[in-house]
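Peer 1: A structural model of the following input is requested.
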Amino acid sequence: MTTAAIRPRRSVLYMPGVNQRAMEKAKGLDSDAVVLDLEDAVVPAKKEEALNLVCDQVRAGGYGYREMVIRVNAVGTPWHDNDIAAAVKAGPDAILVPKVEDAAMALGCVDRIHCAGGGPDLWVMIETPEGVANVDAIAAVSGVKVLVMGTSDLVKELRVAAVPDRLPLLYALSRTIIAARRYGLDVLDGVSLDLEDQVAFEASCRQGRELGFDGKTLIHPTQVEPANRVFGPAGNDVEQARRVLEAWQAAESDGRGVAVLDGKMIENLHADQARRVVAFADALASRTNPT
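Peer 2: Down below sits the predicted model:
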């Protein structure tokens, strides 16, 4: 595994597309990705203004290593087609489409991006019962690169309680993670709305990490550091991973199928896990800030 195979997405920060000051501020934040939002953060009367601001912001650049994403309005809204066409021309790394509910909808988005000139990857949001039910087929669509949980909408659609342990959402979260892993996609956890309780936010990050998410979508700059810390290598993880690889390589050189390190057996699967940790750390180390 090489660093080219990994793009860190520990922290993915939404910024309102109608607020140029906020979009500029994102250039100085250590988020792995920035999503300039044309959907929920923008009232209908401001949609056209926001689209122009967002596209100008992306074209101007200055975000350095940060992955740039434009969230367009949903399929079937009056703004969707124009959003896609304008976003493709602006040249972000990816376009995020909300409320994707089946493979045909995802494929239609891929086709619209291609017809507009191509370039950006497609990220899709899973935030309705239909989206969860069809998530495996959505993940299988060629051109879909990242699945993003829309947990706030999902809570509303499922008529469940927004409780800290997220027990009512665990099935939807796990089903989406399994689909992502089956098709080699990254998958991002939904936002946390409580901006005052940092302890609860970190607990939500830890739960997401333990479930298998690659990172978390965020709504405030104060959430960036905890997300980076929880979803990134912790403590001596990288050093330990390098030791595992050294022990495994020594075992392979001796013709052995297993190794022992600190009294614990190491097999090929442990070596694969260690390679990913090292590659992730290398990908982080190789990034540069804008000049």
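
Peer 1: from here on, contacts and neighbour counts on C-alpha atoms
Peer 2: Fine.

Peer 1: which helices and strands sit right next to the helix or strand encompassing Asp272?
Peer 2: Here Asp272, judged by DSSP states H and E, is contained in helix 268-285. If you count contacts as 3 or more CA pairs under 8 Å, 6 or more residues apart in numbering; DSSP states H and E, helix 268-285 packs onto helix 237-253.

Peer 1: show me how far the helix or strand just after the helix it packs on is from its chain's centre.
Peer 2: Later in the chain than helix 237-253, the nearest helix or strand by DSSP H and E is strand 259-261. On the basis of CA atoms, centre = their mean, to the nearest Å, strand 259-261 sits 34 Å off its chain's mean C-alpha point.

Peer 1: for comparison, sequence B:
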Amino acid sequence: MSGAEGKSDIDLFAVRSLLFLPASNPRAIEKARGLDADLVVLDLEDAVKPADKSAARSAAVEAVASEWRQPVAIRVNGAGTEWHSLDLDAVAGSAASAFVIPRASSAHLVREAREAAGKPALAMIETAAGVLAAAGIAPETAGLIAGTNDLRADLRLPLAATREPISASLQMIVLAARAAGVPVFDGVFNGLSDAEGFEAECQDGRNLGFDGKSLIHPSQIDPCNRIFGPSETEIERARKLIGAFDGGAERFEDEMIERMHVEAARRVLERAKS
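Peer 2: Okay, the predicted model is just below:
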């Protein structure tokens, strides 16, 4: 984590699934404790009504104080809102593993929030300004999250638009994260009953270079973990490739391989181990 205060006690590169749920919903919180999401994010922002912000903040702090099977983060309200500084103070005094900054638009604002919270920050890139500033934002964070719904709205795309109009933005977010050496996560898929569409978008996200994906329903966890985790075939091939490498460019299974391919294979095995 470059430049960030404190060090994350979780390996965010091992995270495949990030389940967002309202901090104002105690039943959802209790259910999430037994789920296989790699990271749970208790939301104080979009999922919580203004009248419920204070109660949700207290509930989030109380929830992260107890034991979970996975790390838990808190998404705060954005800079410029009346709840932002209160949320950061609450995060600072909580047992949260990290916190999420919505609508990140500048490195300066992310740095201020991180220093106030004193915990690793995940920044959501969900505006045109955020995409253009992502290269500067990423080094201030423990990871980036593509906020695809807000990004579509900010770009004024039709509701029926595919992911194609935001593909350049998604690639810029991935590039910024990779240049800074931090993990990067794809945005949510809204079609809760479209299992086939969800899996296709997971595969698309993995092909773009994302490490995992934000989720809005427990039913999305298992397919997300499966697609963003290496398959047995990938693991076995990685082992064979590493074993066959002799130090220079050479042939392996009808392909030419060199050191970069070995490094990629080692990442596969490390992710499988995680």
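
Peer 1: what angle separates the helix holding Asp272 of the first structure from helix 237-253?
Peer 2: Interaxial angle, helix 268-285 of the first structure versus helix 237-253 (axes from the mean of the first three to the mean of the last three CA atoms, to 10 degrees): 140 degrees.

Peer 1: tell me the contacts of the alignment partner in the second structure of Ala90 of the first structure?
Peer 2: Structural alignment (TM-score structural alignment) places Ala90 of the first structure against Ser94 in the second structure. By CA atoms under 8 Å, 6 or more residues apart in numbering, Ser94 of the second structure lies in contact with Val61, Val64, Ala65.

Peer 1: which of those fall in helices?
Peer 2: Those of those mapping onto helices are Val61, Val64, per DSSP state H.

Peer 1: among the contacts of Ser94 of the second structure, name the buried ones.
Peer 2: Buried subset of these (neighbour count, 16 or more other CA atoms under 10 Å): Val61, Val64.

Peer 1: just name the closest of the contacts of Ser94 of the second structure to Asp154 of the second structure, please.
Peer 2: Checking those against Asp154 of the second structure by CA to CA gives Val61 as the nearest, at 31.2 Å.

Peer 1: show me the contacts for that closest one.
Peer 2: Listed by CA under 8 Å, 6+ apart, the contact partners of Val61 of the second structure are Ala90, Val91, Ser94, Ala95, Ala96.

Peer 1: save these as a markdown table, and put in secondary structure and distance to Pro165 of the second structure too.
Peer 2: Below are the contacts of Val61 of the second structure laid out as a markdown table (DSSP: H, G, I helix; E, B strand; the rest coil; distance: CA to CA, whole Å):
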| residue | secondary structure | distance to Pro165 of the second structure |
| --- | --- | --- |
| Ala90 | helix | 37 |
| Val91 | helix | 35 |
| Ser94 | coil | 39 |
| Ala95 | coil | 39 |
| Ala96 | coil | 35 |
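
Peer 1: got a winner among those for most neighbours?
Peer 2: Val91 (26 neighbours; other CA atoms under 10 Å).

Peer 1: tell me the contacts of the most centrally placed residue in the second structure?
Peer 2: Among the residues of the second structure, the one closest to the centroid is Phe185, at 3.6 Å (CA atoms, centre = their mean). By CA under 8 Å, 6+ apart, the contact list for Phe185 of the second structure reads Gly143, Leu144, Ile145, Ala146, Phe210, Asp211, Gly212, Lys213, Ser214.

Peer 1: tell me how far stretch 64-81 of the second structure lies from the chain's centre.
Peer 2: Stretch 64-81 of the second structure sits 13 Å away from the centroid of its parent chain (CA atoms, centre = their mean).
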